[in-house]
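Asks: predicted model follows, preceded by the sequence.
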Amino acid sequence: MIIILYLSAAVAAIAFLYLVISISKTLKSVQQTLDSVGGTLTGLEKQMTGITTETTALLHKTNLLAEDIQRKSESLNVVVDSVKDVGDSIHDLNKSIKNVSNSVTQKVEANKESVAQVIQWSNVALDIWGRIKAKKQQNEGTDEQVELREPVESQMKRSRSYS
């Protein structure tokens, strides 16, 4: 029975040795994996530092660009307001011209009869003046009498077409 005890102790020792060797191999494998992960994390840390630096620079440039856009937008607002004021001025000018045109039209309509009478009286005066001149020339005995009557008659026809 003692031999069984020694054999059991030897089997237990061999099993323990096998367990220690297996755990040792597993730990070495885990150590290599952890070293690889550590190297990857070191590289990742360097990359993150670079990304952080680039992100900071990009954020700074974005802020500068936003400020520039804000300034230009304010300048553009001034231009838009000026264009709106010009448009309002043109609108007011058109309204004033329309009012003046309407006023002139109303005054012409109101004075239409007076203008017609003035044209008629001026035609009468031209006719009388032409007749007086024609009589003077008749008395002088020249042939210009015929030439003067034609313009006076054509003037009378034109002046009558206005009334």
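Replies: Great, that's in hand.
Asks: could you use CA atoms for every contact and neighbour count after this?
Replies: OK.
Asks: any idea how far residue 9 is from residue 23?
Replies: 20 Å (C-alpha to C-alpha, to the nearest Å).
Asks: where along this structure do the helices fall?
Replies: Taking DSSP state H to define them, one finds helices in the chain at 2-110, 112-140, 144-162.
Asks: got TSV for those, with mean neighbour count too?
Replies: Putting the helices of the chain into TSV (neighbours: other C-alpha atoms under 10 Å) gives the following:
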stretch	mean neighbour count
helix 2-110	12
helix 112-140	14
helix 144-162	13
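Asks: middle-most residue in the protein, spatially?
Replies: residue 80 (8.3 Å; C-alpha atoms, centre = their mean).
Asks: now it: how far from residue 86?
Replies: Here residue 80 is placed at a distance of 10 Å from residue 86 (C-alpha to C-alpha).
Asks: ditto for residue 101
Replies: Applying C-alpha to C-alpha, the value for residue 101 to residue 86 is 22 Å.
Asks: equivalent analysis for residue 17, please.
Replies: From residue 17 to residue 86 the distance is 99 Å (C-alpha to C-alpha).
Asks: ok, now residue 95?
Replies: Residue 95 is 14 Å from residue 86, by C-alpha to C-alpha.
Asks: repeat that for residue 8.
Replies: Counting by C-alpha to C-alpha, the gap from residue 8 to residue 86 is 110 Å.
Asks: for residue 33, same thing?
Replies: 76 Å.
Asks: A further structure is provided below for comparison with the first:
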Amino acid sequence: MIFVYISVTIIALSIAALTIYMVKTLKRASETMSKVSHTLERVEKQMQGITKESEQLIQKTSLIADDIQHKTDSLNSLFTSFEQVGTSLNTVSRSFREVSEMVEKYSHTRSEEVAQAVQWGQAIIDLYGKWQERKRKSVQ
């Protein structure tokens, strides 16, 4: 019977020791859960701040994208104007080239006539000079 009492005492002590360790473990788990809860509250507050900042950033990004789109549209009209100026300059250049070609062609066809006119002019000047010389000789 003594064995029974000793066994019951050992079992009671074991249960008491187990209970003490369980209580300590539960207290530590409770403290850990409290710290985790506190940490999660801080994280939640930080996330709210980050969410507000993200929303502001998205709004600013949207405004910047709209501004870039507006400026791009303005540049498109500017490039269209440059294209029209380029086309106009090309047309003027082509017109000058055509006029130059016509002048060159006309000057080639008329160059012989001009040469003859110059020769006739020279001949007339020579005749006039000789006439003036004869006139002076006859007056003397």
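Replies: Received the coordinates, thanks. These numbers come from a predicted model, not from an experiment.
Asks: what residues does the residue nearest to the centre of structure 1 make contact with?
Replies: Residues near residue 80 of structure 1 by C-alpha atoms under 8 Å, 6 or more residues apart in numbering: none.
Asks: counterpart of it in structure 2?
Replies: When structure 2 is aligned by TM-score structural alignment, the residue opposite residue 80 of structure 1 is residue 79.
Asks: what does residue 109 of structure 1 give?
Replies: Residue 109 of structure 1 maps onto residue 108 in structure 2, by TM-score structural alignment.
Asks: from residue 102 of structure 2, how far off is that match?
Replies: 10 Å.
Asks: residue 119 of structure 2 too?
Replies: Relative to residue 102 of structure 2, and taking C-alpha to C-alpha, residue 119 of structure 2 is found at 26 Å.
Asks: cool, and residue 47 of structure 2?
Replies: Taking C-alpha to C-alpha as the measure, residue 47 of structure 2 falls 80 Å from residue 102 of structure 2.
Asks: also residue 15 of structure 2?
Replies: Distance, residue 15 of structure 2 to residue 102 of structure 2, using C-alpha to C-alpha: 123 Å.
Asks: how about residue 35 of structure 2?
Replies: Distance from residue 35 of structure 2 to residue 102 of structure 2, by C-alpha to C-alpha: 97 Å.
Asks: one more: residue 28 of structure 2?
Replies: Counting by C-alpha to C-alpha - residue 28 of structure 2 and residue 102 of structure 2 are separated by 106 Å.
Asks: could you do residue 58 of structure 2 as well?
Replies: From residue 58 of structure 2 over to residue 102 of structure 2 (counting by C-alpha to C-alpha), the distance is 65 Å.
Asks: over to residue 63 of structure 2?
Replies: Counting by C-alpha to C-alpha, the gap from residue 63 of structure 2 to residue 102 of structure 2 is 59 Å.
Asks: and for residue 91 of structure 2?
Replies: Going from residue 91 of structure 2 to residue 102 of structure 2 by C-alpha to C-alpha gives 16 Å.
Asks: check residue 17 of structure 2 too.
Replies: Taking C-alpha to C-alpha, one finds residue 17 of structure 2 at 121 Å from residue 102 of structure 2.
Asks: with residue 51 of structure 2 instead?
Replies: To residue 102 of structure 2, residue 51 of structure 2 is 76 Å away according to C-alpha to C-alpha.
Asks: same deal with residue 50 of structure 2?
Replies: For residue 50 of structure 2, the distance to residue 102 of structure 2 - C-alpha to C-alpha - is 76 Å.
Asks: next: residue 39 of structure 2.
Replies: Per C-alpha to C-alpha, residue 39 of structure 2 is found 91 Å from residue 102 of structure 2.
Asks: now residue 34 of structure 2
Replies: As defined by C-alpha to C-alpha, residue 34 of structure 2 lies at a distance of 100 Å from residue 102 of structure 2.
Asks: now swap in residue 12 of structure 2 and tell me
Replies: Distance, residue 12 of structure 2 to residue 102 of structure 2, using C-alpha to C-alpha: 128 Å.
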